[in-house]
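**Student:** Predicted model, plus sequence, below.
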Amino acid sequence: MSDSKTPLNSKNYVKWFRNSAPYINAHRGKTFVLMFGGEAVAHDNFANIIHDIALLNSLGVKLVLVHGARPQIEERVALRGINSQFEHDLRITCQQTLESVKDAAGSLRSQIEALLTMGLANSPMHGSQIRVCSGNMVIAKPIGVRGGIDYQHTGVVRRIDSLAIQSHLQDNAIVLLSPIGYSPTGEVFNLSLENVATQTAIALQADKLIAFSDKPGLLNTEGEVINNTDISTVKQLLDNSSDLQEQVLMRALINSAEKGVERCHCISYQEDGALLAELFTRDGSGTLIAQDTYDQMRTACIDDVGGILELIEPLEANGTLVKRSRELLENEIDHFTVLEKDGMIIACAALYPYPQEKLGEIACVATHPDYRGGERGLRLLNTLQQQAAALGLQQLFVLTTVTAHWFQEQGFIEGSLSQLPAKRQSLYNYQRNSKIFAKAITG
């Protein structure tokens, strides 16, 4: 047996594969738009990205690939002896430059299609039988004259033929779009990668836009990857960025998120497996940008007691939650985290730590009926897990009578009364007969 197949490695692989199952199920049938520039296509790791794209397709993910071609266009422009002209990071496309654009885009499209068609034995693509569809699915119009500058054959997306794309996706084909658009009058326009990717994601109401970058993700001022963030933070990063490529990418992420794409990701095209790690592991590999919900998550204060009571009283009435008096809630308010929207408490949850046993109890997870379905409960649970980890706790537990299935979906495993701290065991209500679930804290 070779070293790569030792029992330890096999166990690690099985554990990883099992842990990825919830993500496989969650992504099946969803629509992802992948955006990558010509730099990514030219990188040595692009072949690995293609293999991972093939795997996503085999797992039932609907994929639209949007590629750029700037460095390849630059090569062809230079060979033709044409001086590149840019305004506001947009290429001014004369007729000669347009020929270079069509040449570069067509060549890259053929290269990507060939890679996706490859099915050699002993390769990750063996048996994949992927169909790739491309064509005139991007309708464009000229930018025209702006600020006295005639952009000539540079255009913007006028419309995405979403019906045609959806038809191909329903047939389990991968759709490949180039940074070129066509007008109803038969003209060809040079488009920006981010314009095509963003408008495609919006038109398809895609579940994700995944943008490939030369960096491992969006970085903070210390150069560290930001794992999770929101649109407002990305806007702050954009304001402080001097990197033109980074600015373009962030504008695409912001625009997509603001127009309804719930999850946007920024990952590295240089890191092997970054795409799979981002989609199928809890920690991911890059940056996840969640759509702004205008919800403010914060530690609860005494002024929130009334709002929390109003939120949990219906759940107390039907037996889902244990009844809490105002006095008890006031005394325990520091344990609560809330989501507030326009001054209204729309969700809450509490963490009760038992430091000596390194355990923490999750309690009183509640979301207003009008705001369910937006993963607010999961956001609160993840926040409380981070709080527990910061306190040095090693395991969370919850007592529930109604929502056992939801906690199981979040990785909790049914346990027994003996697993609880002695103090909590003494308070167990046998009449309610709550089920006990526990989860180890990771990360």
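**Tutor:** Here it is on my side, so go on.
**Student:** can we go C-alpha only for contacts and neighbour counts from here?
**Tutor:** Noted.
**Student:** from memory Leu276 sits against His51, does it?
**Tutor:** No - between Leu276 and His51 there is no contact under CA atoms under 8 Å: 10.4 Å.
**Student:** So for those two, which residue has more residues nearby?
**Tutor:** Applying other CA atoms under 10 Å to Leu276 and His51 shows that His51 carries more neighbours, namely 20 against 17.
**Student:** What distance do you get for that one to Ile362?
**Tutor:** 41 Å (CA to CA, to the nearest Å).
**Student:** List the buried residues for the top helix by length along the chain?
**Tutor:** Longest helix of the chain, by residue count under DSSP state H: helix 95-117. For helix 95-117, the neighbour count (16 or more other CA atoms under 10 Å) marks 97-102, 104-105, 108-109, 112-113, 115-117 as buried.
**Student:** Which elements pack onto whatever helix or strand Ile362 lives in?
**Tutor:** Using DSSP states H and E, Ile362 sits within strand 359-367. Using 3 or more CA pairs under 8 Å, 6 or more residues apart in numbering; DSSP states H and E, the elements in contact with strand 359-367 are helix 305-317, strand 344-354, helix 376-390, strand 395-400.
**Student:** Let's have those in a markdown table, adding mean neighbour count.
**Tutor:** Putting those into a markdown table (neighbours: other CA atoms under 10 Å) gives the following:
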| stretch | mean neighbour count |
| --- | --- |
| helix 305-317 | 17 |
| strand 344-354 | 22 |
| helix 376-390 | 18 |
| strand 395-400 | 22 |
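**Student:** Among the ones you listed, single out whichever gets nearest to Lys235.
**Tutor:** With distances scored as CA to CA, the stretch of the helices and strands packed on strand 359-367 nearest to Lys235 is helix 376-390 (21.4 Å).
**Student:** helices or strands up against that closest one?
**Tutor:** For helix 376-390, the packing partners by 3+ CA pairs under 8 Å, 6+ apart are strand 336-341, strand 344-354, strand 359-367.
**Student:** Tabulate the ones you listed (a markdown table), appending distance to Ala211.
**Tutor:** A markdown table is the format used below for the helices and strands packed on helix 376-390 (distance: least, CA to CA, whole Å):
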| stretch | distance to Ala211 |
| --- | --- |
| strand 336-341 | 29 |
| strand 344-354 | 31 |
| strand 359-367 | 32 |
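**Student:** Nearest to Leu8, out of these?
**Tutor:** The nearest among the helices and strands packed on helix 376-390, by CA to CA, is strand 359-367 at 28.9 Å.
**Student:** Looks to me like Arg282 is in a helix.
**Tutor:** No - secondary structure of Arg282 (DSSP: H, G, I helix; E, B strand; the rest coil): coil, not part of a helix.
**Student:** this is the other structure I want to compare:
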Amino acid sequence: MVRERDAVLVSAFRHSTPYVNHHRGSTFVIMIGGEAIADENFNSIVTDIALLQSLGIRLVLVFGARPQIDNQLAQAGIRSRFHKRIRITDSDSFRIIKQVCGGLQLEIMSRLSMGLVNTPMAGARVNVVSGNFVTAQPLGVDDGIDYCHSGRVRRIDTQGIEGQLNNNAVVLISPIGFSVTGESFSVNAEDLAAQVAIHLKADKLIAFCSNQGVVGHTGQVVSELFPEQAEECLAQLEAQGEDSSGTARYMRAAIKSCRAGVPRSHLVSYREDGSLLQELFTRDGIGTQIVRQSAEQARRATIDDIGGILDLIRPMEEEGILVRRSREQLEMEIDLFQIIERDGMVIGCAALYPFPEEGMGEMACVAIHPDYRNSNRGDRLVAKVEEQARLQRLQKLFVLTTRSIHWFRERGFEPVEVADLPVAKQKLYNYQRRSKILMKSL
């Protein structure tokens, strides 16, 4: 029997490698809400968490228990009361809350410690550690309402957590904090996760919600938001009466952590199998990330970008779309290039070769990765090159192309003759290649 090569698997594995290398040694705080724990997909989430740990990622898990607590309180005949979205935790409620949180803590530890038989992580050894890493204080009285045993985070034992992470352990944190007076308090799990991420200076805060991130007006998932944009989305959720939804709660935590220095916060669905891995190990992800700085940047190229540019343009050179350039040539001309970088990968490039005596410039080596051509990235590169040309006081910009004639014409370039080129370029024109010449006034 001849086995067929799985091209999709090979391609996916190769494309994930840069992210494996990038994430190794990073610290991720993962918020797992009670809804995720109760979902039938939770076993798969546990498997994926174990996989992350095996790849050298330092993990802190913060879990919540809202639906489980609501259910147990209802069964005990205790009405859940809230003030400003915060649970009022009297003594009877707190007794049940501690039981629920203790039970979930043991359940999560057992799931991560069972050897993961009959899973992709069979035989893995995951060391899970819990402890009194969270110091809490009471919320007190607000508007005449006594929150009783509801508290807020006062301090995070970062040294203790770091020590366990350095020992290759997964740290599991319960939404119960302990005070210096020996009391304990129920704390908001989302806020706790944000505080842990902030104090640890984590690389990522990851949360699970029912939707695959933030869904926009068109019904599509919004892949990236800045904190200001996330606040607008949050305001819309609150206006729709969804201020206590999982998405809203996690967005508040993500916005808070992002503003306090956590580079990226991710929202993914706990319902869809593999969402966590697809979000972390693919260029476009699957959920929503809230970022301080966009994952995609248009900038001037540096010597460190040569390898990425070569990977991008080589297939087009082999097809005859672009003129072949050697690494040595690129090293000498790298200052002429503009690139678009996404998560450390060069997905677009273009160069400006100036002919200042005649007030002209050539835009050359224009390339966009095949996965990103159905977007405005080509326009961004043209705009960057035109900007550089104007800074150099050039009046005209020209291109030589064999395949993209209409694309450039749609952007204001008009056909011209060889005689219209700068004299130095006329001498280099390849009549066998017969490239079309298009020019644009700036």
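**Tutor:** Now that the structure is in, tell me what you want to look at. What you see is a predicted model; the values in this text were computed from it and never measured.
**Student:** re the thing from before, quick one: closest of the helices and strands packed on strand 359-367 of the first structure to Val175 of the first structure.
**Tutor:** Of those, nearest to Val175 of the first structure by CA to CA is helix 376-390, at 32.3 Å.
**Student:** could you check the angle strand 395-400 makes with the closest one?
**Tutor:** If you take axes from the mean of the first three to the mean of the last three CA atoms, to 10 degrees, helix 376-390 of the first structure sits at 140 degrees to strand 395-400.
**Student:** those helices in the stretch 201-350 of the second structure, which residues are they?
**Tutor:** 227-239, 246-259, 275-281, 306-318, 327-333 (DSSP state H, counting those that start in this stretch).
**Student:** what range in the second structure matches stretch 28-47 of the first structure?
**Tutor:** Mapped onto the second structure using TM-score structural alignment, stretch 28-47 of the first structure spans residues 24-43.
**Student:** What is the neighbour count of the nearest residue to Leu120 of the first structure once chain neighbours are set aside?
**Tutor:** Spatial nearest neighbour of Leu120 of the first structure, excluding adjacent residues (CA to CA, 6 or more residues apart in numbering): His126 at 5.3 Å. Neighbours of His126 of the first structure under the rule other CA under 10 Å: 14.
**Student:** repeat for Ala7 of the second structure
**Tutor:** 9.
**Student:** Check the alignment and tell me where it lands in the first structure.
**Tutor:** So Ala7 of the second structure corresponds to Lys11, using TM-score structural alignment.
**Student:** how far is the strand or helix carrying its match from where the chain is centred?
**Tutor:** Assigned by DSSP H and E, Lys11 of the first structure falls within helix 7-27. From the chain centre to the centre of helix 7-27 of the first structure is a distance of 20 Å (CA atoms, centre = their mean, to the nearest Å).
**Student:** superposed on the second structure, where does the next helix or strand after that helix end up, distance-wise?
**Tutor:** Per DSSP H and E, helix 7-27 of the first structure leads on to strand 31-36 as the next helix or strand towards the C-terminus. Taken over the aligned residues, the distance from strand 31-36 of the first structure to the second structure averages 0.6 Å (mean CA distance after the TM-score superposition for the first structure).
**Student:** Which strands or helices does the next helix or strand after strand 31-36 of the first structure pack on?
**Tutor:** Later in the chain than strand 31-36 of the first structure, the nearest helix or strand by DSSP H and E is helix 38-42. Contacting helix 38-42 of the first structure under the criterion 3+ CA pairs under 8 Å, 6+ apart are the following elements: helix 70-79.
**Student:** Which stretch of the second structure is the helix it packs on matched to in the alignment?
**Tutor:** Counting by TM-score structural alignment, helix 70-79 of the first structure corresponds to 66-75 in the second structure.
**Student:** Check what contacts that stretch and list those residues.
**Tutor:** Residues outside stretch 66-75 of the second structure that contact it (CA atoms under 8 Å, 6 or more residues apart in numbering) are 33-35, 79-80, 93, 96-97, 100.
**Student:** what about 10 Å?
**Tutor:** The contact list for stretch 66-75 of the second structure (CA atoms under 10 Å, 6 or more residues apart in numbering) reads 33-35, 37-38, 76-80, 87, 92-101, 104, 188-189.
**Student:** which of the residues in that stretch are buried?
**Tutor:** 66, 68-70, 72-73.
**Student:** picking up where we left off before, give the contact list for the match of Ala7 of the second structure.
**Tutor:** 5, 17.
**Student:** gap between it and Ser20 of the first structure?
**Tutor:** 14 Å.
**Student:** And Asn227 of the first structure, by the same measure?
**Tutor:** In terms of CA to CA, Asn227 of the first structure sits 18 Å off from Ser20 of the first structure.
**Student:** on that earlier part again, of the helices of the stretch 201-350 of the second structure, give the one that comes closest to Val117 of the second structure.
**Tutor:** helix 275-281 (19.9 Å).
**Student:** Could you point out which of the buried residues of stretch 66-75 of the second structure is nearest to Leu310 of the second structure?
**Tutor:** Using CA to CA, the buried residues of stretch 66-75 of the second structure come closest to Leu310 of the second structure at Arg66, 51.2 Å.
**Student:** Next, count neighbours for the equivalent of Glu258 of the first structure over in the second structure.
**Tutor:** Taking TM-score structural alignment for the superposition, Glu258 of the first structure sits opposite Arg259 in the second structure. Counted with other CA under 10 Å, residues neighbouring Arg259 of the second structure total 15.
**Student:** buried residues in stretch 77-94 of the first structure?
**Tutor:** 77, 91-94.
**Student:** Excluding covalently adjacent residues, which one is nearest to Ser213 of the first structure?
**Tutor:** Ser268 (4.9 Å).
**Student:** so that neighbour makes contact with Ser285?
**Tutor:** Yes - counting by CA atoms under 10 Å, Ser268 of the first structure touches Ser285, with 8.3 Å between them.
**Student:** list residues touching both of the two?
**Tutor:** 216-217, 274-275.
**Student:** Look up how far Glu4 of the second structure lies from the residue nearest the centre of the second structure.
**Tutor:** For the second structure, Gln289 is the residue whose C-alpha lies nearest the centre (CA atoms, centre = their mean; 4.7 Å). Counting by CA to CA, the gap from Gln289 of the second structure to Glu4 of the second structure is 37 Å.
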